[in-house]
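[1] need a structure here:
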Amino acid sequence: MYQISCTKAVDGATVDTWKSPQLTVHPSVNSKLKRFLDIVGSLVGLLILSILFVPIAIAIRIDSPGSIFFTQERYGLYGGSFRIRKFRSMVSNAEKLKSLVHNEADGLIFKNKNDFRVTRIGRFLRSTSLDELPQFWNVLVGEMSLVGTRPPTKDEVSQYNQRHWQRLNVKPGLTGEWQVNGRSQIKDFEQIVDLDLQYQKKWYPMYDLLLIVKTFFMIVGRVGAF
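    A predicted model of the protein is given here:
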């Protein structure tokens, strides 16, 4: 089991990192064009968030008592920790009820298509990816990218082997190969890792733009999300 053991500077911020195998510096990490796309895209996303925030917040509170946001620690580039915020799509005590939900996925992910903890408005937010809007802030400050890997949780990272760690050679993203190749329909963690490593091999600056366009059509068609 890996343990948090030191601090490290990532994009100017000092974060806790895990003991991990030697990680390779991927070209995307230092790409100025990728960072430019992230800044522009996140500003557009935050503008959309500012427009939709009030109606979404009201809908969440009417549908289910509790906070507007769901906050969680995630792990990104080289195992650096950061906090994400999403619009809350589950009941407020969802974590306490997790043991009552059957995990339909294989490996280090948790998925259930008919998870009873998901609220009515939450299902809509998930299917349209509106619950992800607050994460544009993580992109703007450099903790995430528009395109990358799915950011894992602490309990997932603690069980990573050397192959799994390779997916953290790039920043976590709002979208990625997993998003345009099935989204929530992908229930095998090893397949997600395959897609993440495929992204690293295929990557070139404009490839991110291609995946963003594909993601847009996936979201509009509500393909593969639940």
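[2] make it CA atoms for all contacts and neighbour counts henceforth
    Fine.
[3] List the contacts of Val101.
    Going by CA atoms under 8 Å, 6 or more residues apart in numbering, Val101 touches 112, 115-116.
[4] would TSV of these with secondary structure be doable?
    Formatted as TSV, these follow (DSSP: H, G, I helix; E, B strand; the rest coil):
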residue	secondary structure
Asn112	coil
Asp115	coil
Phe116	coil
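[5] Closest one to Gln162 out of those residues, please.
    Asn112 (27.2 Å; CA to CA).
[6] could you show me where the strands are in the protein, in order?
    Along the chain, counting by DSSP state E, strands occupy 4-10, 13-18, 69-75, 81-87, 145-147, 173-175.
[7] Please enumerate the helices of this protein.
    32-63, 94-97, 120-128, 136-140, 154-157, 162-165, 177-180, 189-202, 205-220 (DSSP state H).
[8] Could you find the closest non-adjacent residue to Phe136?
    Leaving out its chain neighbours, the residue that sits closest to Phe136 by CA to CA, 6 or more residues apart in numbering is Ser42, at 4.9 Å.
[9] hang on, that neighbour packs against Glu132?
    No - using CA atoms under 8 Å, Ser42 is not in contact with Glu132, being 11.7 Å away.
[10] Could you report the distance from the residue nearest to Phe136 to Met144?
    10 Å (CA to CA, to the nearest Å).
[11] Neighbour count for the two, which is higher?
    Legend: neighbour count by other CA atoms under 10 Å for Ser42 and Met144, higher for Met144 (27 against 23).
[12] residue contacts, the more buried one?
    76, 138, 171-174.
[13] run the last query once more with 7 Å
    138, 171-173 (CA atoms under 7 Å, 6 or more residues apart in numbering).
[14] how much space between it and Trp165?
    Going from Met144 to Trp165 by CA to CA gives 17 Å.
[15] now swap in His102 and tell me
    26 Å.
[16] So for those two, which residue has more residues nearby?
    Trp165 (19 against 13).
[17] got the contact list for Leu77?
    168-172.
[18] wait, isn't the residue nearest to Phe136 in contact with Asn138?
    No - checked against CA atoms under 7 Å, the pair Ser42 and Asn138 is beyond contact range at 8.5 Å.
[19] Let's compare: structure for the following, please.
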Amino acid sequence: MASTIQLIEVPQSFCQQEVAFIQSQLAEWFEAEAQVGRLVFDFAKTRVLDSAAIVYLRQLSQQAKDKGVELLGWSLRPQLKQVLTLAGIDQYFTFTETTNQVFGDNVDVAFDQQVHPSVISKGKRLLDIVGALVGLTITSVLFIPLAIAIKLDSPGPVLFSQTRCGYKGQQFKIWKFRSMVTNAEALKHQVENEIDGAFFKNTNDPRITKVGKFLRKTSLDEFAQFWNVLIGEMSLVGTRPPTLDEVAQYNSHQSNRLEVKPGLTGEWQVNGRSTVLNFDQVVEMDLNYQKRWSLGYDIKLILKTIQVVFSKRSGAC
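    Predicted coordinates for the structure are as follows:
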């Protein structure tokens, strides 16, 4: 039997509810049509897209790869294509440019990106820039002694980088002072995860070096992230930036935590890092931050973070 092509007309609003519908529809097709060779997503009408859609498209890519199905994104408007590209979706989909077959030559329908007010707040951005400059000044003073201590304790680079997901699933390189052995990722499967859910945490992780324990206890390992804040990939306050494999496990509700920029600190870091060991609880704390957000609330969380660090109750995220 020859392989078939399935066309998915993506609705004007491609958000959590619509994602669930398309997800169930494709599940039926995959189950019934063993010979589907190509899935074509027609984005011509799409004007609104949220993190649930981005997370689902990434998850679908693995399912399609396993079944040998090609993914094609059709009729993307430039802004929508940019959002999906920043989130790394272009690694799995073949994109085509905008067409006017739906709206006609004389109709210009813009992509209406849904944005949380914290993302476009000039006050929050100013706070981030000032905080990042102060943090980087402190980091520059500490860099040489920290680098010497890290090198003497464990061979390898001073800094550690890892791809994380930020706002709307956008991929970026997070920076930290290295607190683990250099082959930590290869040894991860040998360490028990104390968190019930999508992300990984072990209080007594054996991969952490002696100097690394000090860096994490004082949160000095995260000072390199002030650079991520300065260039706008992160904020001083937000949600914990997840890894790609964590996001691959998200459901539509959990993906809502990507609707704000990731932060150096946030609700979970100051209100439950050591006691909240269930990922769904972390998600609810992140969503609570989105509901309560204000510039004053950010300042409150920053001050509380400083208090937590100096009380020696901090830990690594």
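[20] Just the TM-score for the two chains, thanks.
    Once superposed, the chains reach a TM-score of 0.92 (TM-score structural alignment, normalised by the length of structure 1), with 221 aligned residues with a CA RMSD of 2.1 Å.
[21] State the pair within the contacts of Leu77 of structure 1 that is farthest apart.
    Applying CA to CA across the contacts of Leu77 of structure 1, the maximum distance is between Asn169 and Pro172, 9.2 Å.
[22] Quick check: the gap between Leu71 of structure 2 and Phe41 of structure 2.
    Counting by CA to CA - Leu71 of structure 2 and Phe41 of structure 2 are separated by 8 Å.
[23] And for Leu220 of structure 2?
    45 Å.
[24] same deal with Asp245 of structure 2?
    Between Asp245 of structure 2 and Phe41 of structure 2 the computed distance is 24 Å (CA to CA).
[25] just Gly197 of structure 2 next, same as before
    Gly197 of structure 2 is 30 Å from Phe41 of structure 2, by CA to CA.
[26] And Val211 of structure 2, by the same measure?
    50 Å.
[27] just Val83 of structure 2 next, same as before
    16 Å.
[28] repeat for Leu301 of structure 2
    Taken as CA to CA, the span from Leu301 of structure 2 to Phe41 of structure 2 is 41 Å.
[29] go on, Ser274 of structure 2?
    Taken as CA to CA, the span from Ser274 of structure 2 to Phe41 of structure 2 is 43 Å.
[30] Which of those two has more residues huddled nearby?
    Under the neighbour definition other CA under 10 Å, Ser274 of structure 2 and Phe41 were set side by side, and Phe41 has more, 19 against 15.
[31] ok, the more buried one - contacts?
    Going by CA under 7 Å, 6+ apart, Phe41 of structure 2 touches 7-10, 72-74.
[32] tell me the secondary structure for it?
    Assignment for Phe41 of structure 2 (three-state DSSP): strand.
[33] separation between it and Ala248 of structure 2?
    20 Å.
[34] same thing with Leu152 of structure 2?
    Counting by CA to CA, the gap from Leu152 of structure 2 to Ala248 of structure 2 is 37 Å.
[35] go on, Val83 of structure 2?
    From Val83 of structure 2 to Ala248 of structure 2 the distance is 18 Å (CA to CA).
[36] repeat for Phe214 of structure 2
    Taking CA to CA, one finds Phe214 of structure 2 at 31 Å from Ala248 of structure 2.
[37] Ok, Thr239 of structure 2 next?
    17 Å.
[38] Between these two, which is the more surrounded one?
    Neighbours were counted for Thr239 of structure 2 and for Ala248 using other CA under 10 Å; Thr239 has more, 30 against 18.
[39] What's that one aligned with over in structure 1?
    Aligned counterpart of Thr239 of structure 2 in structure 1: Thr149 (TM-score structural alignment).
[40] quick revisit: and the contacts of Met144 of structure 1 as JSON lines, adding neighbour count and distance to Asp196 of structure 1?
    Listed next are the contacts of Met144 of structure 1 as JSON lines, based on neighbours: other CA atoms under 10 Å; distance: CA to CA, whole Å:
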{"residue": "Asn138", "neighbour count": "20", "distance to Asp196 of structure 1": "20"}
{"residue": "Lys171", "neighbour count": "27", "distance to Asp196 of structure 1": "11"}
{"residue": "Pro172", "neighbour count": "26", "distance to Asp196 of structure 1": "10"}
{"residue": "Gly173", "neighbour count": "23", "distance to Asp196 of structure 1": "11"}
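[41] residue contacts, the aligned partner of Asn112 of structure 1 in structure 2?
    Alignment note: Asn112 of structure 1 maps to Asn202 in structure 2; criterion TM-score structural alignment. By CA under 7 Å, 6+ apart, Asn202 of structure 2 lies in contact with 192-194.
[42] repeat that with 8 Å
    191-195.
[43] Can you get me a residue count around the aligned residue in structure 1 for Gln82 of structure 2?
    Under the alignment (TM-score structural alignment), Gln82 of structure 2 pairs with Lys8 of structure 1. By the criterion of other CA under 10 Å, Lys8 of structure 1 has 15 neighbours.
[44] I figured Lys8 of structure 1 was touching Tyr78, is that so?
    No - contact between Lys8 of structure 1 and Tyr78 fails when scored by CA under 8 Å: they sit 9.3 Å apart.
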